[in-house]
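> After the sequence you'll find the predicted model.
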Amino acid sequence: MLLMYKNLKEILASIVILGSVQSGIKEGAYYVAIKGYFEQFQDMLGFLPYKGTLNLELNDTNIDLLREKLKYIKPVIISGFKDDNSERTYGSVHCYDCFISRLDNHEKKIKAAILDIQRTHHEKNTIEILAKPYLRDYFNLKDGDKLIIELNFSD
C-alpha cells in the first residue's frame, strides 16, 4: 500500500507535455551567445549551453497546463542586464529544469531548460528549450517532430 502511495505522489509531482518542433528565426542563437546571458546560463543551469534554442509549439491545452504548473515551480532566474557599450538593456529569463525526449523514443532523454523569456516575439503557444547539445542533431529532429517535456515539481 505504501508503494502505491509513493507511486501516486511521483505521478502527481510531475507533468508531461507534448510539443511539436518548429523553426525559429535564429534569435535564440543570438541571445544565448551574448556574454551576459551565456555566462549566467552556464553558472545557474550547471551546463555549457548550445548557443541556440529549440522552438516547440504546444496546443492550447498543453500551453495552458504548462503555464499553470510553472506557477508552482521555483525558476532559476537569469538576471536582466545593460550592455555598457550600447546602453541596450536585456530582460530577465526564468528557466525551468526539465527533461526532453522524442515521442517515439522516450528512453533517450536529456536534461534541458524551458526558457520563459520576459521579452519575446513568439506566439503564446511557442516555448524555447535550452540544452547542452544541439537538440536537432541529438534527436535527429525536423519540423513537426513531437517531443515530450517532463517537469517535476516535488521537493
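All right, it came through fine.
> contacts, neighbours, all on C-alpha from now
OK.
> My guess is Thr126 contacts Thr53. True?
No - counting by Cα atoms under 8 Å, Thr126 stays clear of Thr53, with 11.8 Å between them.
> So which of those two has more stuff around it?
Thr53 (26 against 18; other Cα atoms under 10 Å).
> Who are the contact partners of the more buried one?
28-29, 32, 128-131 (Cα atoms under 8 Å, 6 or more residues apart in numbering).
> If any of those are buried, put those into a ChimeraX selection.
To isolate the buried members of the contacts of Thr53 in ChimeraX, using 16 or more other Cα atoms under 10 Å:
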select :28,32,128,129,130,131
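> got the contact list for the residue positioned nearest the centre of the chain?
For the chain, the residue nearest the mean C-alpha position is Ile114 (1.6 Å; Cα atoms, centre = their mean). Contacts here follow Cα under 8 Å, 6+ apart; on that basis Ile114 touches 95-98, 127-130.
> Reformat those as TSV; add distance to Tyr5 and secondary structure.
Formatted as TSV, these follow (distance: Cα to Cα, whole Å; DSSP: H, G, I helix; E, B strand; the rest coil):
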residue	distance to Tyr5	secondary structure
Cys95	30	strand
Tyr96	26	strand
Asp97	25	strand
Cys98	24	strand
Ile127	33	strand
Glu128	34	strand
Ile129	32	strand
Leu130	34	strand
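> The structure to be compared is supplied as follows:
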Amino acid sequence: MKLKGLVQSGLGEGQFFLSLPPYRQGFEQVLGFAPFAGTLNVRVAEKDVAQVERLRKNPALHVPGFKAEGREYFQLGLVRARILGEEGALVFPFFNHHPPGVLEFVAAKNMRKKFGLQDGEEVEVGIEE
C-alpha cells in the first residue's frame, strides 16, 4: 500500500520514548536497527484515514511494553514502511495524542536532516501489509 501525506511537526514525545533503552532494544530485536530518537510525522489525506486506522488496530509487529521507575510503558504496534527509500516502520502507540490520519515513522536516521524535509512537504509512505 502507498499513501501520500504532508510532513508536520510532532509533539516531541517520540524523542523521549525512543530514547528509553527497553524500547530501543525492542526495536533492534523486531526491526533490526536502533531507531533515531524521534519520529517523522506525516498527515495523510482525509480519504486515507480509514486505512491508517485499520493499520493501527492490526499492526503486524509489536515492541513489548515494560515497567520502569513505577511507571508502565505500553506495547507499541509496528508496521514496516519506507519513505524516500529509507526503511523503517510506522509506530502505533497504545496511547496516541495525534489526530486520526497522522502517521509516526521511525527510522535509523533523522529523516528531516537526511532529506532536508520541512513541514508541508509531500512524501509517499510505502507500507508493508
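Received the coordinates, thanks. Everything quoted here is computed from the prediction, not taken from an experiment.
> After superposing, what score do the chains get?
The TM-score (TM-score structural alignment, normalised by the length of the second structure) is 0.91; 129 aligned residues with a Cα RMSD of 1.7 Å.
> What distance do you get for the equivalent of the residue nearest to the centre of the first structure over in the second structure to Arg71 of the second structure?
Under the alignment by TM-score structural alignment, Ile114 of the first structure pairs with Leu90 in the second structure. Taking Cα to Cα, to the nearest Å as the measure, Leu90 of the second structure falls 24 Å from Arg71 of the second structure.
> Repeat that for Phe16 of the second structure.
According to Cα to Cα, Phe16 of the second structure and Arg71 of the second structure sit 14 Å apart.
> Now do the strands in the first structure.
Using DSSP state E, the strands assigned to the first structure run over residues 14-22, 54-57, 76-78, 81-82, 89-90, 93-102, 105-117, 126-131, 146-152.
> The fourth one vs the second structure, average offset?
Read that as strand 81-82 of the first structure. In the superposition with the second structure, the average deviation recorded for strand 81-82 of the first structure is 0.8 Å (mean Cα distance after the TM-score superposition for the first structure).
> corresponding residues in the second structure for that strand?
With TM-score structural alignment as the criterion, strand 81-82 of the first structure aligns to 66-67.
> What of stretch 22-30 of the first structure?
Counting by TM-score structural alignment, stretch 22-30 of the first structure corresponds to 8-16 in the second structure.
> In the matching stretch, which residues are buried?
Under 16+ other Cα under 10 Å, the buried positions of stretch 8-16 of the second structure are 8, 10, 14.
> Contact partners for the first one?
Read it as Gln8 of the second structure. Gln8 of the second structure sits in contact with 40-43, 118-120, where contact means Cα under 8 Å, 6+ apart.
> Which of those are buried, as a PyMOL select command?
Burial among those is assessed by 16+ other Cα under 10 Å; the matching PyMOL selection reads:
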select buried, resi 40+41+42+43
